[in-house]
Each structure stands twice: as C-alpha cells, then as structure tokens.
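**Q** Below is the sequence, then the predicted model.
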Amino acid sequence: MLIFMVRRFGTMALTMLVVSILVFLLLEINVESVATKVLGPYTSQEQRELWLERNGYTDPAIWRYLRWLGNFVVGDFGDSVRFKVPVSDVLWPRLANTAILGGIALFIASIIGLTLGVIAGMREGGARDRGVSVGAVLTTSVPEFASAVFLSGLLVFTWPVLPGTSGMADGFDLVQLVLPVMVLVIYDWGYVARMTRASMAEVMMTHYIRTAVLKGLPYGQVIRKHALRNALIAPFTVIMLQINWLLSGVIVVEVAFAYKGFGSLLYEASLNSDIYLIEACAMVAVFVAVMTQTLADIGYTYLNPRIRFS
C-alpha cells in the first residue's frame, strides 16, 4: 500500500512538472509579450526593455523557468496586473469561495444522485428506473446558463423569493447561494445518478447477489451489506471528477450570479490578459485535478479489496 501511494504521488509530481513546463512555454517564453501584458500596449520599447532587464527576463530561458518554478512552489505567483496586489492575496480567498459553493453543490448532488441511482438500479427496467433515467438525461442536457436564466426568471422576477445576484456585498449570506447551488445541482446530479444506476444494475445481476437473495436473506440487508460497496466504485470516480469540473466549470454560474469565486477570477484574468493570475489559476486547477485523481486511486483500494492486493 505504501509503495502504491508513493508511486501515485510520484506520478502526480511528474504531471505537475510537465504542466508547469507547458504553461511556462505558452505564457513566459515570449518576453516581449510578457512585458506588453504587464506594462500595457502603449508603453515604449525602451520602457519594456528596462522592465525586462530589471525583472530578470534577459536571463537564459532555463534559469527563468527554474526561478519561476521555485517561486510557484513557495507560493509567490507575482503581482496581478488587474488588481495591483500580489496574486496570492486574490487567489486564495476566491478559491475558498468556490470551495464553499462547489462543496455544497457536490454534497447535495451526490446525495440525490446516489440515492436515485441505487433506487433505479435495484429494479432495472422498472418504472422507477425509467423515471430516474429520463430525469437525469433531461437535466444534464440543459446547460448551466439556460437553467440560470430560467431559475432567475422564475424565482427572482416572477416570484421574487430569492436574490438575483450572489455578490456577498454585505458579508456571507447563505440565501445568496441558493440559486447558484440549484443550477449546479440540477446539472450535476444526473451524471452521478446514471453512473450509480448502471453500476448498481450490474452488481444486482452478479451470482453472489442472486445467491444471497435465494438463500432468503432480507432484501434490504443484501443491498446494504453486499451490493452497495461494489456498486459505489464507479460513482466514486464520477464524484471525484466533478471536483475538477466544479473548480473551473463554474465560470458560467459564477459570472451569471456575480459570485466572487475562482471561476469568475479566471474569467476576469482572461479578459484583462493578467498573465501572472492566469498562470496561477492554471497551475492550481491542474494541481486539484491530479490530486483528486490520486485520491480517487487510493480510495479504490478501500472500496475494492481486490485492487488493494493486486
């Protein structure tokens, strides 16, 4: 088990290293472009050359990369062109805000998806199975911006029971999270439900489940003690993948409801060509992606003992 974990974390570190090289080559290798983005397009060539020399951009590319990578490791991402403050001062609060929004949405979507998926998979082809499957397909077919507009029109304008924005201008307000969470849950629960339903239906057809039922064991006990554990392996993968989507895929939702999170920060950085902020957001997003996959692989060993000893 220890060797397995070391290998997984080693793979994660190698992946981060490769991604860092790609990010550096895409955004930092052209020093003239960096100077133009930081100083603005209306600065003179002399001003840009002085800035490049003062900030070490005249050094060889390999030394610049190593210095850039070292700064990232210690959390020094540079100064934001858009906000005129260190990137870390903006990045971490916004990341925390998205963690709150995404965590609530993921928890609710997972509970709904797992519950309905298990109910549907227990009786494959039945009325409940068809109802859950149709509902999951319909909700996952509607993009977030469409459901955001529909829910806003319904609950903000037609029946004004919820605020239309989630800017948190007067401090944290749980009510302002209702609409963004609803949009994310509506779009997300279907993926978990469909994967759970397929996995549960497959488990219910296995010989050991049929044998347990034929032996007269209570049906609820068969589901809880024998079927669920194996059926949760595939949904566990989907849920871990949703963390990556929630981190960077909430851009539409955060922009639609003016929520100050990681997604809207990345959107603002892209609009303003904030190169250091874009680099930091890219590296953080990739780190979360590889970390969740590493944790998912480790989690498999607890859900399926055959993986643990293989």
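**A** Right, received. Where do you want to start?

**Q** From now on I want contacts and neighbour counts done on CA atoms only, so please keep to that.
**A** Fine.

**Q** thinking residue 112 is in contact with residue 188, fair?
**A** No. With contact defined as C-alpha atoms under 8 Å, residue 112 and residue 188 do not form a contacting pair (9.9 Å).

**Q** Give me the more crowded residue out of the two.
**A** residue 188 (26 against 17; other C-alpha atoms under 10 Å).

**Q** which residue sits closest to the most centrally placed residue in the chain, ignoring its sequence neighbours?
**A** Nearest to the geometric centre of the chain sits residue 244, at 2.5 Å (C-alpha atoms, centre = their mean). Spatial nearest neighbour of residue 244, chain neighbours left out: residue 289 (5.4 Å); criterion: C-alpha to C-alpha, 6 or more residues apart in numbering.

**Q** one more structure, for comparison:
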Amino acid sequence: MLSVLHFLSRKIAIAIATMIAVSFLIFIALEVNVEDVAVKVLGQYSTAEQRTAWLFANGYDDPFLIRYLRWLADFACGNWGMSTYFRAPVIEMILPRLAASAMLAGGALLVIIVFGLGLGVLAGMRSGSVLDRVISVVSVITTSIPDFASAVFLSAIFVFWLGWLPGASTMISGFSLKEMILPVSVLGLYSMGYLARVTRASMVDVMSTHYIRTARLKGASMTRIVLHHALRNALITPVTVIMLQLPWLLSGVIVVEVFYAYKGFGTLLYDAALNQDIYLIEACAMISVLVVVVSQILSDLIYGWLNPRISLGGH
C-alpha cells in the first residue's frame, strides 16, 4: 500500500511538473505578443486606442511572468476566460463537448478492446494457422489506412452506396446510435488492428513458455490454459497499448468529428484554431495535456497490477 501511495505521489508530481512546463510553452506561443492578443480578441478592425485600453484593463501591461502565473492560477480555479469567437465562457463550452467526445472515444475504445484483444488472442493461440494469417492480414490492412481515408471509404459504402447509415452525426434530434456507428467504426479500425497484432505477438510469447508447456503435458484444456495461465501475462503489453490509445483518440477524434460534423471536443478545437480563439485554444490544449498525463498514470497502475513482480515504488 505504501509503495502504491509513493508511486502515485511521484507520478502526480511529475504530471504537475509536465503540465506546468507545457502550459508555459502554450502561454509563450499564444500570448508573448500582446498586440496579437488584442487583435485576436477585439478584431483586426479595432483601433490602436481600443487595443491599448483593452490591454491595460486586462493586465497586459504587467511583466510576462506575472501574467503567466495569473493565467495559470485562473485556469486551476476554473476561470478559463471568454471565447472571443463564440462569446461564451470557455469552461461552459468545453465540458459538454468533452463529454460528447468521451462518449465517442468510449465507443471506439470498446470496439478496440473487444475486437483487438479477441482477434489477437485467437491468432496467438493458433500461431501459424490459416486463422492466424487471415487475422494478421486484416490487422495490417486496417493499420495501414489513415482515419480520413477510412471515413471516406466507409461513407462511400454505407452512406452513398447502400444507404444504410447517415452521412453526418450532428445529433440534432438528440442521441442517435445510428449516427454513432460510422465515427466509432472509423476510430476503432486503426487501433483495433494494431492492438490485435500486439496481442498476438504477446500471446505467442506466453504460449511458448515452460509453465504453459507443463500445463499442456498435464492434460489441461486449451480454454483453461488460456484463461487461467496465459491471458493475464499476455495482457501486460496490450493493456499498456490500450492506455496509450487515449491520447491518440483525443487527437484522432478531431479528424473524425470534423468529417462527420460531430459536435465534440475535436470540432471545438478545430473551430477555435480556425477562428484564432486564443482563450479557447489555451484551454483545449491544457485539457489535452491533462488527458495524456492521467492516461500515463493509469497505464502504470494497471501494468503494476497485471505484473506484481514489478514494484510500483521502484518506477
């Protein structure tokens, strides 16, 4: 228990240091030139007097470090400013959009885990068989196709050719499972194939170990061998890969959400960048960093649980 607490304290300290370092870079990139900030907030047709008055009223005449520390404190307290494009509090815009993207990423993660792990375990159990070769070929094909190409390909088949699914996922009339199918499939395809390949390689290694051979010699069934002996050790690498997919899903949803007009975190970040919405970009960037560091901590915790021989306190 003490080792876990020590591990968590170290990881949280590293996460906080990482977020502070990244936040400083974000602030430098977006707010080092105060004149640009004034133009982005007030518009390019604002006068020099208006910009000067706005900068003074909002504390931009203070030293850079003071402004950064004030911005960081405001962000930690949930004061993320007003969107210069949408004219609404940033935090009120981000939270519902983040929930929408979490739902989309959760569906994709379910597809990735169920099919990626399942196909990988089946291929690893029967290494060299026809099933193994078929799964390997399918996995290579899916991982070779980028998101935008998968979106075009699936839309061409299921929207324009067969007419089974809608081409947009706007959710205008409320939640629609039918509108979720295509974006979830596009997000899941790439990582599903990659996870299947990683799981297959891990499963093959475990199935060739001495304790698995001993279990076979004792007459244990393949199902018992896999479920009680091989699976836990074989899942160490795949679970780490799954946790590393969380940051990728957050960035991957940008392409998919924009393509399918899905109102989530990705389209919000896209609109913010397109319209130079400085405070919205800053908040979205910080949320992205937070997702990355939290997923890393969870990944290490799950890795330590699956492999007790590794001391969390020793990381």
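**A** Yes, it's here. Given the structure is predicted, the values throughout are model-derived calculations rather than measurements.

**Q** which SSE is the residue nearest to the centre of the first structure in?
**A** Assigned by DSSP states H and E, residue 244 of the first structure belongs to helix 233-248.

**Q** What's the match for the residue nearest to residue 244 of the first structure in the second structure?
**A** The equivalent of residue 289 of the first structure in the second structure is residue 292 (alignment by TM-score structural alignment).

**Q** Next: residue 180 of the first structure.
**A** So, by TM-score structural alignment, residue 180 of the first structure is matched to residue 183.

**Q** Surely that match and residue 261 touch.
**A** No. Because the distance of 10.0 Å does not satisfy C-alpha under 8 Å, residue 183 of the second structure is recorded as not touching residue 261.

**Q** which residues are common contacts for these two?
**A** residue 169 (C-alpha atoms under 8 Å, 6 or more residues apart in numbering).

**Q** out of these two, which sits in the busier spot?
**A** residue 183 (29 against 16).

**Q** nearest spatial neighbour of the match of residue 180 of the first structure, skipping sequence neighbours?
**A** residue 256 (6.1 Å).

**Q** what do you get for residue 188 of the second structure?
**A** Closest to residue 188 of the second structure by C-alpha to C-alpha, 6+ apart is residue 108, at 4.8 Å.

**Q** same thing with residue 5 of the first structure?
**A** Using C-alpha to C-alpha, 6+ apart and skipping the chain neighbours, the partner closest in space to residue 5 of the first structure is residue 298 (7.1 Å).

**Q** swap in residue 82 of the second structure?
**A** residue 89 (4.4 Å).

**Q** Quick one: residues contacting that neighbour.
**A** So residue 89 of the second structure contacts 80-83 (C-alpha under 8 Å, 6+ apart).

**Q** and in the first structure, which of those remain?
**A** Retained in the first structure (both residues aligned by TM-score structural alignment, their matches' C-alpha atoms under 8 Å) from the contacts of residue 89 of the second structure: 80-83.

**Q** now the residues you listed as TSV including distance to residue 224 of the second structure?
**A** Shown next, in TSV, are these (distance: C-alpha to C-alpha, whole Å):
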residue	distance to residue 224 of the second structure
80	53
81	57
82	58
83	57
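
**Q** Show me which pair in the residues you listed is furthest apart.
**A** 80 and 83 (8.9 Å; C-alpha to C-alpha).

**Q** and residue 216 of the second structure, how many neighbours?
**A** Look at residue 216 of the second structure: counted by other C-alpha under 10 Å, it has 14 neighbours.

**Q** Map it across to the first structure for me.
**A** Residue 216 of the second structure maps onto residue 213 in the first structure, by TM-score structural alignment.

**Q** That match against residue 219, yeah?
**A** Yes. Because the distance of 6.7 Å satisfies C-alpha under 8 Å, residue 213 of the first structure is recorded as touching residue 219.

**Q** neighbours of the counterpart of residue 272 of the first structure in the second structure, just the number please.
**A** In the second structure, residue 272 of the first structure lines up with residue 275, judged by TM-score structural alignment. Residue 275 of the second structure has 14 neighbours, counted by other C-alpha under 10 Å.

**Q** Contact partners for residue 275 of the second structure?
**A** Contacts of residue 275 of the second structure (C-alpha under 8 Å, 6+ apart): residue 85.

**Q** May I see the buried residues of stretch 103-113 of the first structure?
**A** 103-106, 108-110, 112-113 (16 or more other C-alpha atoms under 10 Å).

**Q** So which of those belong to strands?
**A** Assigned to strands by DSSP state E, none of these qualify.

**Q** corresponding residue for residue 157 of the second structure in the first structure?
**A** Matched to the first structure by TM-score structural alignment, residue 157 of the second structure sits across from residue 154.

**Q** any idea how far residue 163 of the first structure is from that match?
**A** Residue 154 of the first structure sits 12 Å away from residue 163 of the first structure, taking C-alpha to C-alpha, to the nearest Å as the criterion.

**Q** again with residue 14 of the first structure
**A** From residue 14 of the first structure to residue 163 of the first structure the distance is 45 Å (C-alpha to C-alpha).

**Q** Which of those two has more residues huddled nearby?
**A** A side-by-side neighbour count of residue 14 of the first structure and residue 163, using other C-alpha under 10 Å, places residue 163 first with 17 against 12.

**Q** Can you say which helix or strand has the more buried one in it?
**A** Judged by DSSP H and E, residue 163 of the first structure forms part of no helix or strand.

**Q** which one in the second structure is aligned with it?
**A** In the second structure, the residue matched to residue 163 of the first structure (TM-score structural alignment) is residue 166.

**Q** shouldn't that match be in contact with residue 180?
**A** No. In terms of C-alpha under 8 Å, residue 166 of the second structure does not count as a neighbour of residue 180; the distance is 9.4 Å.

**Q** overlap in contacts of the two?
**A** Overlap of the contact sets of residue 166 of the second structure and residue 180 (by C-alpha under 8 Å, 6+ apart) is empty.

**Q** Let me see the ranges of the helices in the stretch 151-300 of the first structure.
**A** Along the stretch 151-300 of the first structure, counting by DSSP state H, counting those that start in this stretch, helices occupy 178-204, 207-214, 219-222, 228-231, 233-248, 251-256, 262-271, 275-303.

**Q** residues in the second structure aligned with the helix or strand that comes right after the longest one?
**A** The first helix or strand that comes after helix 275-303 of the first structure along the chain, using DSSP H and E, is helix 305-308. Across the second structure, the stretch matching helix 305-308 of the first structure (TM-score structural alignment) is residues 308-311.
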